[in-house]
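K.L.:
Please find the sequence and the predicted model below.
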Amino acid sequence: MFIPVRACWLNLAEGWWRLLRRAAFAGQTFADATEIAHAVAAAATQLNAHAQPWVWGRSPPQPRTLRRTFVYLL
């Protein structure tokens, strides 16, 4: 699969669409486009109310406690 250079924001957009689809469309049936627009607006409002910054990558590893410590066993 080809991923374009300098397009990491696409991964963030895909995650946002996944959250929006799950919040707005999961288990619902719509009669017309007005209901779809209302569901999307309500889901976007709900997602924006609980928004948190995206943390890219892993958290840093814990520092080692025995680093550069010499232990002599008797």
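P.N.:
Received it, and whenever you're ready, just let me know what you need.

K.L.:
Please make it C-alpha for all contacts and neighbour counts, starting now.
P.N.:
Noted.

K.L.:
Tell me which residue is most central in this structure.
P.N.:
residue 15 (5.4 Å; CA atoms, centre = their mean).

K.L.:
Please compare the first structure with the one that follows:
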Amino acid sequence: MNLQEGWWRFFRRDAFAGQSFANADEIERAMQVATAQLNHRAKPWVWGRPPKTRRHLHRLFCYRL
């Protein structure tokens, strides 16, 4: 899934879910409001998992004389 598909899912949910529109002006207004709301709470997309933390005591369980 690319960024466009993820954004469209959020946009469709916020702008169009459960609403009916009488004309194109209402659709345009719903799109403007939804875009403003999405931009207000926008965060950067993170691909994949974050890197694992480095273990400082890795393989320390050995015999010391």
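P.N.:
Arrived safely. Quick caveat: nothing in here was measured; it's all calculated off a predicted structure.

K.L.:
Report the TM-score for the pair.
P.N.:
After superposition, the two chains reach a TM-score (TM-score structural alignment, normalised by the length of structure 2) of 0.82; 63 aligned residues with a CA RMSD of 1.7 Å.

K.L.:
Distance check, the residue nearest to the centre of structure 1 against residue 55 of structure 1.
P.N.:
13 Å (CA to CA, to the nearest Å).

K.L.:
what does residue 31 of structure 1 give?
P.N.:
38 Å.

K.L.:
just residue 36 of structure 1 next, same as before
P.N.:
For residue 36 of structure 1 relative to residue 55 of structure 1 (CA to CA), the value is 31 Å.

K.L.:
how about residue 8 of structure 2, what's its match in structure 1?
P.N.:
In structure 1, the residue matched to residue 8 of structure 2 (TM-score structural alignment) is residue 17.

K.L.:
Please state the offset of the helix or strand hosting the residue nearest to the centre of structure 1 from the chain centre?
P.N.:
Element membership for residue 15 of structure 1 (DSSP states H and E) is helix 9-25. With CA atoms, centre = their mean, to the nearest Å as the basis, helix 9-25 of structure 1 stands 8 Å off its chain's centre.
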